[in-house]
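A.B. asks: sequence plus the predicted model coming up.
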Amino acid sequence: MSTTPPIAGQVVVVTGAARGVGALLARRLAQRGAEVALVGLEPEELKAVAAQCGPTATSWEADVTDLEALTAVARQIQDRHGRIDTVVANAGIAIGGPLLDSDPRAFDRVIEVNLLGSVATARAFLPALVESGGYLLQIASLAAITPAPLMAAYCASKAGVEAFAHSLRAEVAYQGVKVGVGYLSWTDTDMVRGADQDTVLAQMRARLPWPANKTYPLAPAVERLVAGIGRRSPHVYAQAWLRGIQPVRWVLPSLVATVGARDIARLAPQLRATAASRLRAVGAGGAADTANRRAPAE
């Protein structure tokens, strides 16, 4: 008898579910019979996605960096749905550009949301996952496998969540909880489109070696994540080639340092001239996070 529960009938929580990967993942899971609970900062967008996920879907407004609020939401979701079987820690933002040109608050916020927000998500939802013998899927990135210049905050945060999830896996295994890491390359989301609006960053990305320089369609990537959730896999690759670079990831930092240094030197004048345009997180999700942080003072 299999110990892996089918997706149908599961209660699945998805953070960062207002758009992009989180929104489509929620819809695909609901199509396979899951009850989904969507968590994020944009209540109207979350309600709209929940409406597409069937009558059992719910939406909950919470900042993943607010542990107290997130813990309260976790209890409310468990009370409403009866249990929680799977949690997908997907919420994330990004900022690009050289470290010395960046707004320190915006830079730190990327690490706060992506890494500390994932830690808070685990703290808030693990008690319910221990009860159900559930599964936590941490969304990481190609940025966890290889560093990239102009993406220091994002790479640091995603490398951090990968390490965090691997460490947590051993801690909670005896309690019946499985932990997975999901890896995505550049995928056609609001975040990536927002980054590509920066012409200098777009030039830099275009010079990456194939297949890392491509933007991949969202739907196949999400289907791979759904399949990984169904298997409760320790590693889920939204693009198949990402699995292939795992054995050689040790060589990538040296390669990136050599090639990237030349490109940064060439682009330095353009980067300096356009520094003021990249002081905030990219895309509509980044804008929502910025607005959420400003709201209490307004």
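C.D. replies: In hand now; what should we look at? Numbering: from 1, shown residues only.
A.B. asks: please count neighbours and contacts with C-alpha atoms only from this point.
C.D. replies: Will do.
A.B. asks: where do the strands of this protein begin and end?
C.D. replies: With DSSP state E as the criterion, the chain has strands at 11-15, 35-40, 58-61, 86-89, 135-139, 178-183, 235-237.
A.B. asks: between those strands, which one is closest to residue 254.
C.D. replies: strand 178-183 (21.3 Å; Cα to Cα).
A.B. asks: contact partners of the closest one?
C.D. replies: Taking Cα atoms under 8 Å, 6 or more residues apart in numbering as the criterion, the residues outside strand 178-183 that touch it are 133-142, 162, 165-166, 168-169, 172, 225, 232-239, 242.
A.B. asks: in addition, the following structure is provided for comparison:
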Amino acid sequence: MNTTPTHTSTLTGKVALITGASSGIGEAIALTLSQAGALVAVGARRTERLAGLTERMPGETLVLHLDVTDAESVRAAVDATVERFGRLDVLVNNAGVMLSGPVAGADPAEWKTMIDTNLLGTMYATHAALPHLLQSKGTIVQTSSTSGRVASAAGAVYSASKFGVNAFSEGLRQEVTAEGVRVVVIEPGFVATELASHTTNADMRALAQQLHESMRALQPDDIARAVLYAVSQPEHVSVNELLIRPTDQVR
């Protein structure tokens, strides 16, 4: 008899908090985990989008206004999740921004935005959630990037933020794995989302469009299925890193 759990019940009773859930990968992860039976708290600055998202989620949900660059906002979101559902089993640090462009002539304020969101935001959420995840022997999912492995021209600071996520995650993993907490780093390649549209540099936006047209890009659901795979493994199995590129992507 096949005793492998189906996706519809894999995470029944588990509680997940997802940052950056208002679009793209975060939205897809929220839907997928809810469909797998999880109780899901979705956080973002654009809460009007979250209302539409939760209408499509089959399980119980909680909408949170969450700015990951504000440590107090993050802590309040974690506290609200635990107050509502009584526990926390999965944290998905997905909030991120990509403001690509050459270093020469760049606006350093954009560098700060990327570091504050991509790196410090991940750290703030992890720090706030960790006491609860230690109790539940839960899982932390960090959305990194292929840019966290290979830096490229016009992406130096974005890569620095994602290299930082990878380094932070590995150090954290070594601290908490003996306590039963799993740390998963997801490194997507080119995904068809609105991420590149945040870029203020017109040349970079045009390049992103060219890349999109030149390949069969990943879809947010592709990444969400990978996250579900990682968080639904038996407790003794820790999938620490998943690098996912479009087949057509060379670098």
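C.D. replies: Structure received. The shown structure was predicted, so the numbers you read here are calculated from the model rather than taken from an experiment.
A.B. asks: right, and the strands of the first structure - which one's nearest residue 147 of the first structure?
C.D. replies: Of all the strands of the first structure, it is strand 178-183 that lies closest to residue 147 of the first structure, at 14.0 Å by Cα to Cα.
A.B. asks: check the mean deviation of the closest one from the second structure.
C.D. replies: Averaged over the aligned pairs, strand 178-183 of the first structure sits 0.7 Å from the second structure after superposition, using mean Cα distance after the TM-score superposition for the first structure.
A.B. asks: matching residues in the second structure for that strand?
C.D. replies: Counterpart in the second structure of strand 178-183 of the first structure, with TM-score structural alignment as the criterion, is residues 182-187.
A.B. asks: need the strands of the first structure in TSV with distance to residue 103 of the first structure and mean neighbour count, can you?
C.D. replies: Putting these into TSV (distance: least, Cα to Cα, whole Å; neighbours: other Cα atoms under 10 Å) gives the following:
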stretch	distance to residue 103 of the first structure	mean neighbour count
strand 11-15	26	26
strand 35-40	24	28
strand 58-61	27	22
strand 86-89	26	28
strand 135-139	25	27
strand 178-183	27	24
strand 235-237	32	23
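A.B. asks: going along the chain, name the helices of the second structure.
C.D. replies: Assignment of helices within the second structure using DSSP state H yields the ranges 24-35, 47-54, 71-85, 108-114, 121-136, 156-176, 202-214, 220-231.
A.B. asks: how much space separates residue 99 of the first structure from residue 15 of the first structure?
C.D. replies: From residue 99 of the first structure across to residue 15 of the first structure, the span is 28 Å (Cα to Cα, to the nearest Å).
A.B. asks: buried deepest among the helices of the second structure, which one?
C.D. replies: helix 24-35 (a mean of 25; mean count of other Cα atoms under 10 Å).
A.B. asks: who are the contact partners of residue 284 of the first structure?
C.D. replies: Remark: with contacts taken as Cα under 8 Å, 6+ apart, residue 284 of the first structure is in contact with 190, 191, 194.
A.B. asks: how near is it to residue 236 of the first structure?
C.D. replies: Plainly put, residue 284 of the first structure is 26 Å away from residue 236 of the first structure if you go by Cα to Cα.
A.B. asks: count the neighbours of the closest residue to residue 245 of the second structure other than its chain neighbours for me.
C.D. replies: Distances taken as Cα to Cα, 6 or more residues apart in numbering put residue 189 closest to residue 245 of the second structure, at 4.4 Å, once the chain neighbours are dropped. Close neighbours of residue 189 of the second structure, defined as other Cα atoms under 10 Å, add up to 21.
A.B. asks: fine by me, we can end here.
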